[in-house]
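Undergrad: pasting the structure only:
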């Protein structure tokens, strides 16, 4: 099942750049990796020139920052330090990968972007959304995704799925309450700007999830 929370139709053709910018979001265990691969294959089969990337990461420097952020450590990571590291990686990612690809007319598909910061560092960590918005404007200017797909699932199911993977990273070891707040953070983003978001029920059978993804992507395709 796919929704925007308000029944609005996706607005295409409003991007300020030649290419389209699609981001995929969600809490732990929603199946982002599997569904990112599906979206990638679907768009390429439609002849879309595509750049696939991820956050944090996407460049050698940003990937090193990702390692710093995800590594389990005895030292407590200051929440503001975490936020600044994320935006440092994002600035490099935008400059080296995302903006050049869009300027070439490619579509960019990113596993997470700034919505994750509002959800994890804002709603999850309790950092000020005004501070995040200031950094967002500083690093991104007016650039925002054309479409953000939020894969949604109840937290207990998602964490059960995530626990079946190999070693958990620093974020995946957070308490259930943290992920409940993150999910609510995503829901608040969707409610505030329904035209940009599509919510897909990731608790469905995989074939149903991917059928919903096709419907969402077809709205953006020419």
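TA: Here it is on my side, so go on. Given the structure is predicted, the values throughout are model-derived calculations rather than measurements.
Undergrad: please count neighbours and contacts with C-alpha atoms only from this point.
TA: Noted.
Undergrad: what helices and strands are in contact with the helix of greatest length in the chain?
TA: Among the segments of the chain that qualify as a helix by DSSP state H, the longest is helix 176-192. Using 3 or more CA pairs under 8 Å, 6 or more residues apart in numbering; DSSP states H and E, the elements in contact with helix 176-192 are helix 114-117, helix 155-162, strand 197-201.
Undergrad: most tightly packed of those?
TA: Among the helices and strands packed on helix 176-192, strand 197-201 has the highest mean neighbour count (mean count of other CA atoms under 10 Å), at a mean of 25.
Undergrad: what's the next secondary structure element after that strand?
TA: With elements assigned by DSSP states H and E, the helix or strand that comes after strand 197-201 is helix 206-220.
Undergrad: strands along the chain, start to end?
TA: All strands of the chain, identified by DSSP state E, fall at 2-3, 21-26, 50-54, 107-111, 147-152, 197-201.
Undergrad: and residue 88, what is it in contact with?
TA: residue 62 (CA atoms under 8 Å, 6 or more residues apart in numbering).
Undergrad: what number of residues lie near residue 220?
TA: When neighbours are defined as other CA atoms under 10 Å, residue 220 has 15 of them.
Undergrad: same question, residue 133
TA: 14.
Undergrad: and of the strands of the chain, who's closest to residue 126?
TA: Nearest to residue 126, of all these, is strand 21-26, at 17.9 Å by CA to CA.
Undergrad: check which residues of that closest one are buried.
TA: The neighbour-count criterion (16 or more other CA atoms under 10 Å) identifies 21-26 as the buried residues of strand 21-26.
Undergrad: this is the comparison structure:
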């Protein structure tokens, strides 16, 4: 039996990473073997590309940025995601292809059709079973980030950029309501995790 592929998405500062451990622990407690990973990253090559892509000193063209995202994703899919799913494990990834549509597409302006072509090439028959989209206004996200860490290359973008990213995420959610669950990231953590638990329970029942 193949596993389930879950992803977490949202603009920088939405707090999605806070819930990775919760989802892993909730599933593990119910006998599910979970692989936790992230994008860009997940493999030695992916992590090296992540460092380059997030470095504020990097001078990368728009096309190069998009292609590097998919290069990292190809290695990630081949080395981590497909083998885990084939072994019956569940994969939980902090970001995946939706992020490229949102950041490089919505934020940077890369044509969505071009990203979709790369998606078809790299993913082929691979599909995400559930995406949790943590939605939050960019100004609230910015306030959270400014007090917690040094900002990376994407986090330093202006609020208008992050609003375009948010809009792209929400457009994808509207177009794929069966896969993408939109969560209000301004809600208390306990409330969000209760919603996550309910949806995870439905996934287990369907399985």
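TA: Structure's in. What do you need? Remember, it's a predicted structure, so these values are computed and weren't measured experimentally.
Undergrad: report the TM-score for the pair.
TA: Counting by TM-score structural alignment, normalised by the length of structure 2, the TM-score of this superposition works out to 0.97. Behind it: 205 aligned residues with a CA RMSD of 1.0 Å.
Undergrad: thinking again about what came up before, include distance to residue 73 of structure 1 when you put the helices and strands packed on helix 176-192 of structure 1 into CSV, please.
TA: As requested, those are exported to CSV (distance: least, CA to CA, whole Å):
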stretch, distance to residue 73 of structure 1
helix 114-117, 21
helix 155-162, 20
strand 197-201, 34
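Undergrad: what range in structure 1 matches stretch 69-80 of structure 2?
TA: Under TM-score structural alignment, stretch 69-80 of structure 2 corresponds to residues 86-97 of structure 1.
Undergrad: give the buried residues for that stretch.
TA: The neighbour-count check on stretch 86-97 of structure 1 (16+ other CA under 10 Å) flags 86-94, 97 as buried.
Undergrad: do stretch 137-153 of structure 1 as well
TA: Quick answer for stretch 137-153 of structure 1 (16+ other CA under 10 Å): 139-140, 144-153.
Undergrad: still on that earlier bit, nearest to residue 79 of structure 1, of the strands of structure 1?
TA: When these are compared by CA to CA, strand 21-26 sits nearest residue 79 of structure 1, at 20.4 Å.
Undergrad: okay, angle between the closest one and helix 155-162 too, please.
TA: Following axes from the mean of the first three to the mean of the last three CA atoms, to 10 degrees, one obtains 100 degrees for the angle between strand 21-26 of structure 1 and helix 155-162.
Undergrad: and of the strands of structure 1, who's closest to residue 163 of structure 1?
TA: strand 21-26 (16.0 Å).
Undergrad: read off where that closest one ends up in structure 2.
TA: Strand 21-26 of structure 1 corresponds to residues 5-10 in structure 2, going by TM-score structural alignment.
Undergrad: hang on, the earlier thing: which stretch among the strands of structure 1 comes nearest residue 182 of structure 1?
TA: Nearest of the strands of structure 1 to residue 182 of structure 1, taken as CA to CA: strand 21-26 at 8.8 Å.
Undergrad: return the mean post-superposition distance for that closest one against structure 2.
TA: For strand 21-26 of structure 1, the mean deviation from structure 2 after alignment is 0.3 Å (mean CA distance after the TM-score superposition for structure 1).
Undergrad: who are the packing partners of that strand?
TA: For strand 21-26 of structure 1, the helices and strands in contact under the criterion 3+ CA pairs under 8 Å, 6+ apart are helix 32-45, strand 107-111, helix 114-117, strand 147-152.
Undergrad: ok, back up a step: make TSV out of the buried residues of stretch 86-97 of structure 1 and add distance to residue 34 of structure 1.
TA: Formatted as TSV, those follow (distance: CA to CA, whole Å):
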residue	distance to residue 34 of structure 1
86	24
87	26
88	27
89	24
90	23
91	27
92	26
93	23
94	24
97	22
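Undergrad: now for the residues you listed: which two are most distant?
TA: So, the buried residues of stretch 86-97 of structure 1 by CA to CA: farthest apart are 86 and 97, at 15.8 Å.
Undergrad: aligned partner of residue 120 of structure 2 in structure 1?
TA: Under the alignment by TM-score structural alignment, residue 120 of structure 2 pairs with residue 137 in structure 1.
Undergrad: rewinding a little: keep only those of the buried residues of stretch 86-97 of structure 1 that are in helices.
TA: Counting by DSSP H, those place 86-93 in helices.
Undergrad: how long is stretch 63-80 of structure 1 end to end?
TA: 19 Å (CA to CA, to the nearest Å).
Undergrad: tell me how far that stretch lies from the chain's centre.
TA: Distance of stretch 63-80 of structure 1 from the chain centroid (CA atoms, centre = their mean, to the nearest Å) equals 19 Å.
Undergrad: go on, stretch 34-49 of structure 1?
TA: That offset, for stretch 34-49 of structure 1, works out to 16 Å (CA atoms, centre = their mean).
Undergrad: would you mind listing the buried residues in it?
TA: 35-36, 39-40, 42-43, 48-49.
Undergrad: again, but for stretch 46-65 of structure 1
TA: The neighbour-count check on stretch 46-65 of structure 1 (16+ other CA under 10 Å) flags 48-59, 62-63, 65 as buried.
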